[in-house]
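Asks: Provide a 3D model corresponding to the input given below.
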Amino acid sequence: MKIDLEAERLEILKRYRKLLRTAKPYLKDDDAKEIKKAFLLSAEAHKEMRRKSGEPYIYHPLAVAQICVEEIGLGPTSIIAALLHDVVEDTDTTLQEIEKMFNPKIAQIIDGLTKIAGTFEYGTSQQAENFRKMLLTLSDDIRVILIKLADRLHNMRTLESMAKEKQLKIASETIYLYAPLAHRLGLNAIKTELEDLGLKFTETEAYKEIAHKLMENKQNRESFVDQFIRPIKKSLDERGMKYTIKGRPKSIYSIYNKIKKSNTPFEKIYDLFAIRVVLDVPVEREKGECWEVYSIVTDHYRPNPSRLKDWVSTPKSNGYESLHTTVMSMPFGNDKEGRWVEVQIRTKRMDEIAEKGVAAHFKYKGTDTRTSQAFESWLSQVREALEMNDKSQSAVELVDDIKNSLYHEEVFVFTPKGKLVVLQAGATALDFAFEIHSEVGSHCIGAKVGGKLVPLSHKLSNGDQLEILTSSKQKPSEDWLRIVTTTKAKARIKDCIKEDNKGYLIQGRDVVEARLKHLGYPNLTLELTNQLRAYFNAKDANDLFYRFGKAYISVDQLKHWKSDKEMHERKQAEKSIKAPIVDSKSFKKEMQQVEKNRKESDILLIGEDMDKVDYTLAKCCNPISGDEVFGFVTINEGIKIHRTTCPNSPELLSRHGDRVIKAQWTSQIQMSFVVELTIRGIDRVGLVNDVTRVISDELKVNITALSIGVKDGLFEGKISLMIQDTSHLENLVSELEMVAGVIEVARED
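Replies: Just a heads-up that it's a prediction; the model follows:
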């Protein structure tokens, strides 16, 4: 196909001019000239490059810059950095040249956005290292992460043109890390879109089904909203309030999660949308008028007292402010009964902060001290936690700690002097102690809540007032890591433990090296260390040597490791695998050598390739023929086949994308797989007999295990069966659902 270069040139200029028009309110002095200079440099640097879709590469940096200014509200520095964010990584242009052409700040931001080049030790994660590098820039400039989120959002919007396994890796990483990060930075619109797009590529059928059903009932939903808001609008108009009011559908991802968590079909989920009232009032009148609207809403509809959320008086730590209530509506239209409806009440300022997050927070900085204090408090916590983590903690460990602190509700507690402290829900008295001061946390022996003595593990509730008790003899222990939930507390405890454990690490390494020499291994190489880590299930090398040093693992166990290793190597030799497969590249190389005629030689055919590569089906998700799957190269157990919907897949794909390979089922070999089903329903005489008759007699399916429990007239059974493929399973589930009394049949992960 011939490319129309002139049409492309005009389209590039059109997109560039749109960017300048959108940015105009943010520009002053020579900003437009600097943006033009960045655009010309980027266009020249990327002129020979094209995206997977075939489009000119410059479309991407222009789109990222457009998202930065239009959807996040960032200024000229971020626009320039967004235009240049791939230049250093993909071309010969250096950071020093960019610093000379622009300024050190822009060079610093681009450095934070540039992926770490080079090779990584086996067992580490390139994604985690890059994420660590980006997170560490929080202490310098938060715009790095905002631009990275814009970059990820555009990549997700254009993911259709990528290969399937790439889609899976990028989408899983987005749901696992980037959507929670957007949530924590208050970027609600971006978080929602990232989650929905992530679901579109990881669970395509579920996404399409929910999207289709939302479209089907759109008219009924709109009719319901119109009738619901009519009396509220009338009352607001009578009081002369300036407002907008609308119904917003819940995101596909949040509906999917609700279906999955509560085992409720789409048709039975009633809170598919929320009503939002946005007031146009000055800052000083915001709180009073939000509560006035709450009063109006509850005059017309009865509220659920347990579902009132007041984030106007106490904003969330990402700056989010809103008043939420859930009320019971009257039956409207096709509804035969009332339904619960969530109503969100906020002002224009609060709405902008809720949608654009941190960028809007800085825009309003100084106009509302509550929001500023809450956000700055959270930012300082993250910075402190990051600064406490040095290279002695693995990037994977750091990402896990940060990731766990991204998505959470919050708990509001007080010091003895009445100072408010915001912590993540599930935080304990020990978390609170570390939040007050690291020294207070390190010497904490207990706490008092309302004058009553509580242990370190006491989970905090909203409104608790805490007094921390300390002792100079107290010091952190490993058990404390199981008590705390906040990143800051975990990082400080790990630092203290590391100091104490250095001796055990050295001792452990010495005994391992000595025993290995005795067993015929003169040097403790990186490969040997990784094999030992996998065998003894250690998180990293330090964890391995520490456990030997503390004698948690007996040094005699190394004899068992050696014999198991030799047996494994004999099996590998029998399969004639010349070199160990350690990542997707070495797998492709191996497959190209063993089968040169296959068109797609980098795909593992499950059922055919067992004699060529060492693979097994993962027990965590029990994949069966017909499931969408991928292969994952483990450290010491060959390739494991996982379902794309496996509970562990987001973590594997996000941390170690370089060890993921394409896999598909072959139709040439008949196989049987173990599947676990959970059956729920209303108990009756003969029900178990009917269920087993359908399975064994009518469908001739072999049952390998069966357990049934009955409580208060309801039964729940777990059945393990031998299934051929997904169509066989679907047929079985359909038949079981037709048995009288059976309400639900679900496949277990």
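Asks: alpha carbons only for contacts and neighbour counts from here, please
Replies: Fine.
Asks: Test my guess that residue 423 contacts residue 406.
Replies: No - assessed by Cα atoms under 8 Å, residue 423 is found out of contact with residue 406, at 11.8 Å.
Asks: the more surrounded of the two?
Replies: Comparing residue 423 with residue 406 by other Cα atoms under 10 Å, the one with more neighbours is residue 423, at 25 against 19.
Asks: Who are the contact partners of the residue most central in space within the chain?
Replies: Nearest to the geometric centre of the chain sits residue 176, at 2.1 Å (Cα atoms, centre = their mean). Contact analysis of residue 176 by Cα atoms under 8 Å, 6 or more residues apart in numbering lists 403, 650-651, 654.
Asks: State the number of residues packed around residue 311.
Replies: Applying other Cα under 10 Å, we find 15 residues neighbouring residue 311.
Asks: what separates it from residue 409, distance-wise?
Replies: Between residue 311 and residue 409 the computed distance is 12 Å (Cα to Cα, to the nearest Å).
Asks: what does residue 557 give?
Replies: In terms of Cα to Cα, residue 557 sits 44 Å off from residue 409.
Asks: cool, residue 480 as well?
Replies: As judged by Cα to Cα, residue 480 and residue 409 stand 22 Å apart.
Asks: Between those two, which is the more surrounded one?
Replies: Taking neighbours as other Cα under 10 Å, residue 480 and residue 409 compare with residue 480 leading, 17 against 12.
Asks: Proceed likewise with the subsequent sequence, for comparison:
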Amino acid sequence: MSLSSDLVDQIKTYNPDIDPALIERAIEYARVKHDGQVRASGEPYYTHPVEVAAILADMKMDPATIVTAILHDTLEDTDATMEELKKLFGDDVANMVNGVSKLSRIEGQTVEGKQAENFRKLVLAMSDDIRVLLVKLADRLHNMRTIHHIAKPEKQRRIARETLEIYAPLAERIGIHQIKEELEDRAFGVMNPEARESITNRLSYLRQEGTDMADTIIKALSKTLKDAGINGVVLGREKTRYSIWRKMQRKNVSFEQLSDIMAFRVLVDNVEQCYHVLGIIHSQYPTVPGRFKDYISTPKPNGYRSIHTTVIGPENQRIEVQIRTKDMNEEADLGVAAHWAYKGGASKADMKDARQFRWLRELLDLIENEQRPEEFLENTKLELFQDQVFVFTPKGDLMELPNGSTPVDFAYAIHSNVGDRCTGAKINGRIAPLNTKLQNGDQVDIITAKNQTPSPTWERFVATGKARSHIRRYVRQQQRDEYATLGRAMLQKVFQAEGYEYSEKGLAGILNQFRGAEVVDDILAGIGQGNFVARDVFRAIFPSHKAAPARKPNEMDVAEAGVTGRKAESSSRPMPIKGLIPGMAVHFARCCHPLPGDRIVGIVTTGKGVTIHTIDCETLENFADTPERWLDVSWGDGPDSPESHIGRIDVTIANVAGALGTISTVIGKNGGNITNLKITNRSLDFWDMILDVYVNDIKHLNNIIAALRATPQIASVQRSRGR
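Replies: As a prediction, this is how the structure comes out:
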């Protein structure tokens, strides 16, 4: 078997102690199990996993990973079982094969949904042993090397797009640049073959014309180091075609305008020499401002360490110089795979390394919070694609966040509870709006409160997937609670109309009659959302009940409705605010209309007293430079019958007869009173309007909003912000 002997010989070059029988047994097992299966190229299928194993052997991986690669498709595509694999190859290999197996297709989902669910399962598998990801990346790399055998161009493009969006960023995140760059280049050739060919031709021309120039620069840098007594190696490295194309797109420049097609690398023995070389180069050649990065003192999240600087070097050429040790250079190519590479007669595998990356823990956190696989995939891309910004905690700890992050992202990066309870932030000692974009070197201090909850508006400006997933989870829960409250009220009304005392005990016995209902609240929320009909739920509880004839509303009903509608106007006792000096004049901001229950802040205005805003009011940005005017205030307990407040809501209604009357009826029945109405936009089918409603507090307003949302004539309703 030439395949097995070739693979064994390849492994022996770095691991002379390998047991050839183990590799041969695994290849024979794969050959037998995949018998009759062929690839698109016409080759026997088992040759594919052997080629995947060869890719991992190039990375000097340990025997367990090599065997896993050979067997990685047996569980999914053959009649092999976990018990059989454990018996023949051990628990470690069997568990990794199970993790890396191709995942079953999920019926009834979109292509995007299948991709997202498969990726979710991959993350779960690699969280237990990141070698699962190494095998998966090698598998994808061999598939990309043979992608030209796939007949359908649209399938080639789908695989290439998935490679660029998911697998290449994952390879970069664990630091395996050699796989990342080849995945990008091959996917680039499928997605944009004309651009790749054009850049290839231009690089070939430059290579012919500029060989002497590159050699001259290498010799000059080597002489500079030798004269300073540094024993270093200088290498020239051409940037990849895909990275050149991305830079052309990002900076909107032509190929001829790029000045750093070639990067030069200096390899030395230790960290001290790295900084010594940096000093020598900076003293010898002029530096280019803003082009210095020290990834040794602050490594990238994937563990990458190096010093990058750009100078006007020999021959007056602008060049990028990367300075690192030989060990750093090896880790830059192999990344996390270096932890499992066979060295000195033993594997350095340490299973703790599987969880050493914060981003991997973030992905696991996303899995717990996201309701739909598509949301998980979307937020994962946020985590993978962003460049980093480095900021500090008040204790001086360094935190890396995606570029464009805000204090809310910072709070969630510390801990999900800190993010949920965030009320404000200080950046470099000064209070700043929560949507402020953080800069490198900022010191961030998060202000929290026990009763704080995430604001739905945060989702507009957060940059991390973790923050977005937590905010969405809270919003979903709030909506569910509102719908459940509304559904309960609707069901109570049916019970009352039929002469029964309301009880939720009977709901538990009818869960199986309503699709998707697992707990009682699922039924109540379904009623509030309009998915279930309250009377149908009542009939399910009392199947033998005969409905009483409908009665007309009597004068008592009308009188009760009138009292309810006037309740907001009859109250005049004030709601105290904590944190103010007694006797200080208080005004409620008309831009955000704060209500009891909102998180609030006071702004001192000369001659006017204190204006109360909601903590997320956009107007507060105007006071960011005057923190001395900010007051920490909160709503007091208040009397039993608090003062009425104005709550402003945006409503979109269908342009049908009676729609306005329905709105006023629903608001009146829920204890509110319309004090002002303004139509902001008219179209053939819908009207947009702003309503000012007297309410007691935020809970009261939310109840009214929930009731309006359940009204068929209303397309959308939400609390108004910033008007």
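Asks: Verify the assumption that the residue nearest to the centre of the first structure is located in a strand.
Replies: No - under DSSP: H, G, I helix; E, B strand; the rest coil, residue 176 of the first structure sits outside any strand and is assigned helix.
Asks: Residue 270 of the first structure: which of the contacts of residue 176 of the first structure is nearest?
Replies: Minimum distance to residue 270 of the first structure across these is 28.8 Å, recorded for residue 650 (Cα to Cα).
Asks: give me every residue that touches the closest residue to that closest one other than its chain neighbours.
Replies: Nearest residue to residue 650 of the first structure in three dimensions, chain neighbours excluded: residue 172, at 4.8 Å (Cα to Cα, 6 or more residues apart in numbering). Counting by Cα under 8 Å, 6+ apart, residue 172 of the first structure touches 198, 202, 649-651, 653-654.
Asks: for the aligned partner of residue 175 of the first structure in the second structure, what are its contacts?
Replies: Alignment note (TM-score structural alignment): residue 175 of the first structure maps to residue 164 of the second structure. Residues near residue 164 of the second structure by Cα under 8 Å, 6+ apart: 183-184, 187.
Asks: May I see these organised as a markdown table, with neighbour count and distance to residue 201 of the second structure added?
Replies: Below are those laid out as a markdown table (neighbours: other Cα atoms under 10 Å; distance: Cα to Cα, whole Å):
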| residue | neighbour count | distance to residue 201 of the second structure |
| --- | --- | --- |
| 183 | 27 | 20 |
| 184 | 24 | 18 |
| 187 | 27 | 18 |
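Asks: which position in the second structure aligns with residue 184 of the first structure?
Replies: Superposed on the second structure with TM-score structural alignment, residue 184 of the first structure falls opposite residue 173.
Asks: What's the local residue count around that match?
Replies: For residue 173 of the second structure, the neighbour count with other Cα under 10 Å is 24.
Asks: And it, how far from residue 99 of the second structure?
Replies: 19 Å.
Asks: ok so, going back, looking at the contacts of residue 176 of the first structure, which one is closest to residue 515 of the first structure?
Replies: Taking Cα to Cα as the measure, residue 515 of the first structure lies nearest residue 651 of these, at 34.9 Å.
Asks: how about the closest one, secondary structure?
Replies: Using three-state DSSP, the structure places residue 651 of the first structure in helix.
Asks: just checking, what residue in the second structure corresponds to it?
Replies: Using TM-score structural alignment, residue 651 of the first structure sits opposite a gap in the second structure.
Asks: Would you state the helices of the stretch 251-400 of the first structure in chain order?
Replies: Counting by DSSP state H, counting those that start in this stretch, the stretch 251-400 of the first structure has helices at residues 252-262, 286-300, 348-356, 358-363, 369-388, 395-404.
Asks: Tell me what angle the second one forms with helix 348-356.
Replies: Meaning helix 286-300 of the first structure. In terms of direction (axes from the mean of the first three to the mean of the last three Cα atoms, to 10 degrees), helix 286-300 of the first structure departs from helix 348-356 by 90 degrees.
Asks: can you list contacts of helix 286-300 of the first structure?
Replies: Outside helix 286-300 of the first structure, the residues that touch it by Cα under 8 Å, 6+ apart are 231-232, 235-236, 279, 312-313, 323, 325, 327, 345-347.
Asks: From those, list just the buried residues.
Replies: Buried residues within these, counting neighbours by 16 or more other Cα atoms under 10 Å: 231-232, 235-236, 279, 312, 323, 325, 327, 345-347.
Asks: which one of those residues sits closest to residue 472 of the first structure?
Replies: Checking these one by one against residue 472 of the first structure (Cα to Cα), the nearest turns out to be residue 312, at 40.8 Å.
Asks: The second structure: which residue goes with that closest one?
Replies: Aligned by TM-score structural alignment, residue 312 of the first structure pairs with residue 296 of the second structure.
Asks: Likewise for residue 255 of the first structure?
Replies: Using TM-score structural alignment, the equivalent of residue 255 of the first structure in the second structure is residue 244.
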